[in-house]
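# Make a model of this:
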Amino acid sequence: MKTALICGISGQDGSYLSKLLLTKGYQVFGGSRDAQMTSFTNLARLGIRNDVQTVSININDFRSVLQTLLKIKPDEVYNLAGQSSVGLSFEQPVETLESISVGTLNLLEAIRFSNLPIKFYNAGSSECFGDVGSLAADENTPFRPRSPYGVAKAAAFWQVANYREAYQLHASTGILFNHESPLRPERFVTQKIVAAACRIAKGSYEVLTLGNIDIARDWGWAPEYVEAMWLMLQQKQVDDYVIATGQTYKLRDFIRIVFESVELDWQNHIRIDPVLFRPTDIAEGHANPTKAHKQLGWSASSNVSDVARLMVKAYMNQTV
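Here you go, the predicted structure:
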């Protein structure tokens, strides 16, 4: 039986990854800053709360990380922790940089120091690329991040690459483009849209207020993306991979599909507020996931329409 430690297990990706690893026979440990005070709501929603062993670990504290690794002796460590909102990173840049960059460095250094044969996955982000226009970004596209979140993720990416080359660690970064699910909180725009549309369909008179709806992104289905994470750590040749659908749509397309799913015309229910525009933003995000398809045998099955409808269905069923 393999053992996995997932840092950031209470989030969307950590919860879906836990479920995947449990189906593969893993013993799963979930790390949280204070495991006794964390509700692990997402694990409960997936029906696996009692199947995961939770531990308290602060990845910003090297001693905490090292003690946890030496105690659990995991075969695989998945780093999904850290501040996860691009928008919030403009308000909390220091917390964002420390939780992502310093946390990743502590995990890498603790793995090296422990001398255990641990395979390490790091959650990267398409935000590292910045605004590349219509270019489909791949693993060789230069980074030019346009948010504190993107800057932090870029720093973490290069830390992983450095430790892989300098110390021969089995360490990979998944450069994931946007991936959504019903486990997203409403501070993420996709779930904000889904929740508002469903409430309006049930009789609410609210108006949905949004920022720039002309941004374009590659949106995928989160439960599929965690399989790519696992696949990276099963490879003999260690590498980094872009994970995406390869299809890009504007946010207004996502909005339209969501409202059509509840039989509403979106233009009657939203307003644009320039206050919600970010100081710097990415106009378009395009991805080339060819390498993941060829080397991992992974490709996305769900497109943006599937994602929107699945999120609406889950929200409606949850609130019945």
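
# can we go C-alpha only for contacts and neighbour counts from here?
Fine.

# Let me see the ranges of the helices in this structure.
Applying DSSP state H to the chain gives helices spanning 12-23, 41-45, 62-72, 86-91, 93-97, 103-114, 148-167, 189-201, 222-232, 251-261, 290-291, 304-318.

# which helices and strands does the third one pack with?
What that stands for is helix 62-72. If you count contacts as 3 or more CA pairs under 8 Å, 6 or more residues apart in numbering; DSSP states H and E, helix 62-72 packs onto helix 103-114.

# please give me the structure for this one as well, since I'd like to look at both together:
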Amino acid sequence: MARALVTGVGGQDGGYLAEQLVAAGHRVHGTVTGEDPLPPHLAALGEALQLHRVDLRDAAALPALVDEVGPDWVFNLAGASSVAASWSDPVGTLDVNGRAVLALLEHLHGRDGAPVRLVQASSGEVFAGARGPVTEDSPVSPLSPYGVAKAVAHQAVGLYRARGLHASSLVLFNHESPRRPERFVTRKITRGVAAIAAGRADRLVLGNLDVWRDWGWAPDYTRAMLLAVEAPEAGDYVVATGRAHSLRDLVAAAFAEAGIADWEPLVGSDPALVRPADAEVLVGDATRLRERLGWAPTVDFAGMVAAMVRADLEETS
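Below is the predicted model:
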């Protein structure tokens, strides 16, 4: 049984990972911000989850918590999570997604006591400018402040791994679930479709429908984190399905799940919602993760969208 520290446990990935860790018999500590009440799925973990409130803008806060908790494993999932929002606060995004990670790595490398294993939530956005399916060897080529900050953390993990730290970067491509906040376009779509189906809305306004992304099921991606932290050797791993779908495909699948065939008149476009710079196609190649750690996705694109729409239909009924 290990003692795990999950930063950002209140987010989509943190919640699924905490549940998986508890189910496997591990003790879990998690960081949150603010005073918002716990979501039901975390409250249900009871005493198996111990919470700590940490401000990642304070570079000393997370290292101090590591010393307090004494974890065997650290899963660093916290930080700014929106590519779009990073354009309005690039410096703040770099502080929490880059500088805080570097401070954590330096502390883990230099501290006394038993070695700690780290899994860093990296992102496909680190390689947004690369051509073709992204692998672990693709050139670092971010196209947004979010990608730049994640690139700093991603490369820092490699530096400290070379210095002996068991530190892995999981290059997470888009992954969704009913727990995804509405500020993300995928949840905006599924919730908007559910509202239209229930007669509570008559239109869904989006940005560019012609971007293509590699979308997967969030619990599959947190399962990859467990495989990485338990592996004898650390490394970088792309976590992706290997298949790209357009945002238009996602909209069509969501309306189909809601029983609406003629959906195009219900969807509008607002140029203000288009990002200043964005990859047209972003897809990953998870061959290394499959071959070395035995990972494979369990839910496909259609199943992911259907699960999200069904959850939103239940909320609006």
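
# hmm, back to that, the helices of the first structure: which one's closest to Leu80 of the first structure?
Leu80 of the first structure lies closest, by CA to CA, to one member of the helices of the first structure: helix 12-23, at 6.5 Å.

# Return the residue of the first structure aligned against Asn97 of the second structure.
Aligned counterpart of Asn97 of the second structure in the first structure: Ile100 (TM-score structural alignment).

# Dump the helices of the first structure to TSV, plus mean neighbour count and distance to Pro274 of the first structure.
TSV is the format used below for the helices of the first structure (neighbours: other CA atoms under 10 Å; distance: least, CA to CA, whole Å):
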stretch	mean neighbour count	distance to Pro274 of the first structure
helix 12-23	21	29
helix 41-45	17	33
helix 62-72	16	42
helix 86-91	17	14
helix 93-97	19	21
helix 103-114	20	34
helix 148-167	20	20
helix 189-201	21	15
helix 222-232	21	29
helix 251-261	20	15
helix 290-291	18	37
helix 304-318	18	25
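
# List the contacts of Thr298 of the second structure.
Contact analysis of Thr298 of the second structure by CA atoms under 8 Å, 6 or more residues apart in numbering lists Trp217, Asp220.

# That one -> the first structure?
Taking TM-score structural alignment, the alignment pairs Thr298 of the second structure with Ser301 from the first structure.

# Tyr16 of the first structure reaches Val226, doesn't it?
Yes - counting by CA atoms under 8 Å, Tyr16 of the first structure touches Val226, with 6.7 Å between them.

# aligned partner of Ala167 of the second structure in the first structure?
The alignment partner of Ala167 of the second structure in the first structure, by TM-score structural alignment, is Ala171.

# Could you check how far the nearest residue to that match once chain neighbours are set aside is from Val242 of the first structure?
What sits nearest to Ala171 of the first structure in space, not counting adjacent residues and going by CA to CA, 6 or more residues apart in numbering, is Phe120, at 4.5 Å. As for Phe120 of the first structure, its distance to Val242 of the first structure is 17 Å (criterion: CA to CA, to the nearest Å).

# Map Ala314 of the first structure onto the second structure.
The pairwise alignment with the second structure assigns Ala314 of the first structure to Ala311, based on TM-score structural alignment.

# next one: Pro142 of the first structure
Match for Pro142 of the first structure (TM-score structural alignment): Pro139.

# Its match: what's it in contact with?
Residues counted as contacts of Pro139 of the second structure (CA under 8 Å, 6+ apart) are Phe127, Ala130.

# Over to the one 10 residues further on?
Each residue near Ala149 of the second structure by CA under 8 Å, 6+ apart is listed here: Thr93, Leu94, Asp95, Asn97, Gly98.

# Against Ala48 of the second structure, how distant is it?
Ala149 of the second structure is 32 Å from Ala48 of the second structure, by CA to CA.

# looking at it, Ile48 of the first structure is touching Lys19, isn't it?
Yes - with contact defined as CA under 8 Å, Ile48 of the first structure counts as touching Lys19 (6.9 Å).
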